[in-house]
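S.K.: here is the input, now give the coordinates:
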Amino acid sequence: MAETTVITFGTFDVLHVGHVRVLNRAAELGDRLVVGVSSDALNLAKKGRNPVFSQQERLEIVANLKVVDTVFVEESLELKREYVEQHAADILVMGDDWAGKFDFLNDICKVVYLPRTPSISTTALIEHIATTRS
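M.R.: Have a look, this model is predicted:
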């Protein structure tokens, strides 16, 4: 039987339990988990701020999680099809905040949207840390 490859994407800045849970749930859907970590430039374009941890640091953190088999740098949201094809992914996993946005890839892989962990967000964590440090 062929191995099932799951691919997902994220910034993974200030790693928290929500990240761990979504990666664990994604990993349960297949045999191999490939993770695209947003580049610093892509994060700035998406969120209007630089990540706390550099691209290289975030790659290293994610690569060292036991459920992750491969990491790579995601340079552009518009390259999802190419990333899925390059990594021969059978399943694309995204957070449900992206629901419907990647359905156009159903012709090459199964697209699954997982619910986010309630009341946890990197932005909120960063803001909380900033306010408690002053």
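
S.K.: from here on, contacts and neighbour counts on C-alpha atoms
M.R.: Noted.

S.K.: list the contacts of stretch 83-94.
M.R.: Here stretch 83-94 makes contact (C-alpha atoms under 8 Å, 6 or more residues apart in numbering) with 4-9, 26, 29, 34, 108-114.

S.K.: another for comparison:
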Amino acid sequence: MSRTVITFGTFDVFHVGHLRVIERAAALGDRLVVGVSADELNLRKKGREPVFSQGERLAIVAALKAVDEVFVEESLELKRDYIQKYAADVLVMGDDWKGRFDEFGDICEVVYLTRTPAISTTALIEKISATS
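M.R.: Reported below is the predicted structural model:
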């Protein structure tokens, strides 16, 4: 029986930390579905627009060999709907969200992966801004 894994992220200024979480998520099942945060969601969540547009971020994530399907995540409140729509057996999130999605344990396994140390999109953006 195949296992579908679902994960979510903004994936802005794509870096090796993003790649590692996607590869590790993919290793937990047979099919990986990735929700990429909509531009509007990112603005609400982080208080800034992404550097790369929603379309560009979708294209980058979709091009990865570990990813089977991508979609736009419109709202954090729709996580349960997305899990059910894609028939996910496993929800994977970074450990910076630890405990926030335990409520979905009734419909799938919830796994929190350790983030790659010393890599942060926000820190990268700040570093790039400071040098320009």
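
S.K.: so what's the residue nearest to Arg49 of the first structure when sequence neighbours are not counted up against?
M.R.: Of all residues not flanking Arg49 of the first structure in the chain, Asn43 sits nearest, at 7.0 Å (C-alpha to C-alpha, 6 or more residues apart in numbering). Residues near Asn43 of the first structure by C-alpha under 8 Å, 6+ apart: Thr11, Arg49, Asn50, Pro51.

S.K.: and Asn43 of the first structure, that one's in a helix?
M.R.: Yes. Assessed with DSSP: H, G, I helix; E, B strand; the rest coil, Asn43 of the first structure lies in a helix.

S.K.: can you give me the distance of Phe101 of the second structure to Val21 of the second structure?
M.R.: 17 Å (C-alpha to C-alpha, to the nearest Å).

S.K.: among those two, which residue is more densely surrounded?
M.R.: Ranked by neighbour count (other C-alpha atoms under 10 Å), Phe101 of the second structure and Val21 place Val21 first, with 19 against 16.

S.K.: the more buried one - that's part of a helix, no?
M.R.: Yes. Assessed with three-state DSSP, Val21 of the second structure lies in a helix.

S.K.: so who does it touch?
M.R.: Contacts of Val21 of the second structure (C-alpha under 8 Å, 6+ apart): Gly94, Leu113, Arg115.

S.K.: and the first one, how many residues sit next to it?
M.R.: The one in question is Gly94 of the second structure. By other C-alpha under 10 Å, 16 other residues sit near Gly94 of the second structure.

S.K.: distance check, whichever residue in the first structure pairs up with it against Pro118 of the first structure.
M.R.: Superposed on the first structure with TM-score structural alignment, Gly94 of the second structure falls opposite Gly95. Distance of Gly95 of the first structure to Pro118 of the first structure, computed by C-alpha to C-alpha: 12 Å.

S.K.: Asp90 of the first structure now?
M.R.: From Asp90 of the first structure to Pro118 of the first structure the distance is 27 Å (C-alpha to C-alpha).

S.K.: so which of the two has more stuff around it?
M.R.: Asp90 (20 against 7).
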